[in-house]
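Visitor: need coordinates for the following:
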Amino acid sequence: MRTLPLAVTTVAAALVLTACGDDGGSADKASTCDYGIKVGPANAATQAGDTGNVPVTVTSKSAAKCTLKDFPGLEVAAGSSTWTVAHTPGSTAEKVPLNKGEAATFTITYVRGAASGDGGAAVKTLKITVPGGGSAQTFPWSYGPIAAKGSDTLDASVTSFQMAGD
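Guide: The predicted structure follows:
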């Protein structure tokens, strides 16, 4: 008789555990999603040493629900030199679910460098990769040079995704 209660307990525990996990479906996975990306308008830094903020909006174009996970991937380029933009210190990645037409945002914060190129880079392009969103998209960088932060790092960072709107 003890076998039946033990079997029922085991089945109940298995059901509870599977209800908490990933069902393996693709409707909530970013790898099947298509996004539109809009850069700006920015609160650009106007003088060397000033801080600027560039908002970026990511809108789902997929019919299925998608979830943004991790951080956006950012790379800036000046000629043949490229730099990866670091995550904002202390920020953590959030999962942001999006239905078709819904949007999320993230912000690029940077310190403007000197016009002469001393201690910075005359950045011309910004490449954005949305995790699981397909190929990177490239945009012009029109916000001036970015100051250096060490010998091989620029003074710029990117926040995690946040739900757009109210």
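Visitor: drop to CA atoms for contacts and neighbour counts, all remaining ones
Guide: Noted.
Visitor: any idea how far the residue nearest the centre of the chain is from residue 38?
Guide: By CA atoms, centre = their mean, the chain has its centre lying nearest to residue 72, at 2.1 Å. Distance of residue 72 to residue 38, given as CA to CA, to the nearest Å: 13 Å.
Visitor: where exactly do the strands run in this protein?
Guide: 35-39, 51-60, 66-68, 73-78, 81-84, 86-87, 96-98, 103-111, 120-121, 125-129, 137-140, 146-147, 156-158, 162-163 (DSSP state E).
Visitor: to check against the first, give me the structure of this:
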Amino acid sequence: MRAAPLAVTALAAALLLTGCSGDGDSSGGDSAAASPSNGTTCRIGAMDVEVGPANVAPAAGDTGNIPVTLTNQSAECTLDGFAGIDLNGADSSASVSPAADAKSTKVTLAKGTAATFTLTYTRGKAGDKGSLDVKTLAIGLAGADTQKSFKWSYGPVQGKADNAGDPTASVGAFTQAGD
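Guide: Alright, predicted model coming up:
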């Protein structure tokens, strides 16, 4: 009857991991980031994040691409799923969905190695009710409830069917950066 000890061990591990979840601090602080007992899920607080340089959409209706590079500054970890992206305006915000053709991949990062993903958006008309006047970009990782925020300088984002709360934007899959 080895099943009972294995079940107890698995339950204890799950409870330990649950106790180490992030604190919801939107400043990018992730108190769980430095603890190796968190398992292998990457935490945004343990990453150096570089946003851009971007291929900016110059006018309303044009498409822009913003590469984001995450460099692991902690123990080996794994990115799984897609980055969580929120576009925040002065009085509203919207979440960005994965690109329709993107396939989620697992990327393992040793300390000092990097992964990238691309945020694609359609520029909206300034002052238009169907556009979100974005002020900040918030980035989070699957498995954690914390985000890091960055200034947005790429213009308003067009909403689907003129709904500013449903941005014409998407996030791509993680890919290993470098060699």
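Visitor: about what we covered before: give the aligned equivalent of the residue nearest to the centre of the first structure in the second structure.
Guide: Using TM-score structural alignment as the criterion, residue 72 of the first structure maps onto residue 83 of the second structure.
Visitor: verify the stated contact: its match with residue 148.
Guide: No - contact criterion CA atoms under 8 Å: residue 83 of the second structure and residue 148 do not qualify, at 11.4 Å.
Visitor: what separation do you get for the residue nearest to the centre of the first structure and residue 145 of the first structure?
Guide: The gap separating residue 72 of the first structure from residue 145 of the first structure is 21 Å, by CA to CA.
Visitor: equivalent analysis for residue 128 of the first structure, please.
Guide: In terms of CA to CA, residue 128 of the first structure sits 18 Å off from residue 145 of the first structure.
Visitor: so which of the two has more stuff around it?
Guide: Neighbour count, other CA atoms under 10 Å: between residue 128 of the first structure and residue 145, residue 145 has more, with 27 against 19.
Visitor: mind listing what the residue nearest to that one when sequence neighbours are not counted touches?
Guide: Spatially, and ignoring its direct neighbours in sequence, residue 145 of the first structure is nearest to residue 122 (4.2 Å; CA to CA, 6 or more residues apart in numbering). For residue 122 of the first structure, the contacting residues are 78, 115, 144, 145, 146, by CA atoms under 8 Å, 6 or more residues apart in numbering.
Visitor: let's go with 10 Å and repeat that
Guide: Counting by CA atoms under 10 Å, 6 or more residues apart in numbering, residue 122 of the first structure touches 76-79, 112-116, 141-147.
Visitor: any of the residues you listed buried? List them.
Guide: Among the contacts of residue 122 of the first structure, the ones that count as buried by 16 or more other CA atoms under 10 Å are 76, 77, 112, 113, 114, 115, 141, 143, 144, 145, 146, 147.
Visitor: coming back round to it: out of the strands of the first structure, flag the one nearest residue 27 of the first structure.
Guide: Residue 27 of the first structure sits nearest to strand 66-68 of all these, at 6.3 Å, using CA to CA.
Visitor: average offset between that closest one and the second structure?
Guide: Aligned to the second structure and superposed, strand 66-68 of the first structure gives a mean residue distance of 0.8 Å (mean CA distance after the TM-score superposition for the first structure).
Visitor: list the helices and strands that strand packs on?
Guide: When contacts are defined as 3 or more CA pairs under 10 Å, 6 or more residues apart in numbering; DSSP states H and E, strand 66-68 of the first structure sits against strand 51-60, strand 96-98.
Visitor: repeat that for 8 Å
Guide: strand 96-98 (3 or more CA pairs under 8 Å, 6 or more residues apart in numbering; DSSP states H and E).
Visitor: in the second structure, what stretch matches the strand it packs on?
Guide: Going by TM-score structural alignment: strand 96-98 of the first structure matches residues 107-109.
Visitor: re the thing from before, the residue nearest to the centre of the first structure: what's its closest spatial neighbour, skipping adjacent residues?
Guide: Excluding the flanking residues, the one nearest residue 72 of the first structure by CA to CA, 6+ apart is residue 130, at 5.1 Å.
Visitor: and the one you found, how many residues sit next to it?
Guide: 25.
Visitor: what's near enough to touch the aligned residue in the second structure for it?
Guide: In the second structure, residue 130 of the first structure lines up with residue 141, judged by TM-score structural alignment. Counting by CA under 8 Å, 6+ apart, residue 141 of the second structure touches 42, 43, 44, 79, 82, 83, 84, 147.
Visitor: the alignment partner in the second structure of residue 48 of the first structure and residue 9 of the second structure, how far apart?
Guide: Using TM-score structural alignment, the partner of residue 48 of the first structure in the second structure is residue 60. Residue 60 of the second structure sits 56 Å away from residue 9 of the second structure, going by CA to CA.
Visitor: more neighbours: which of the two?
Guide: residue 60 (16 against 12).
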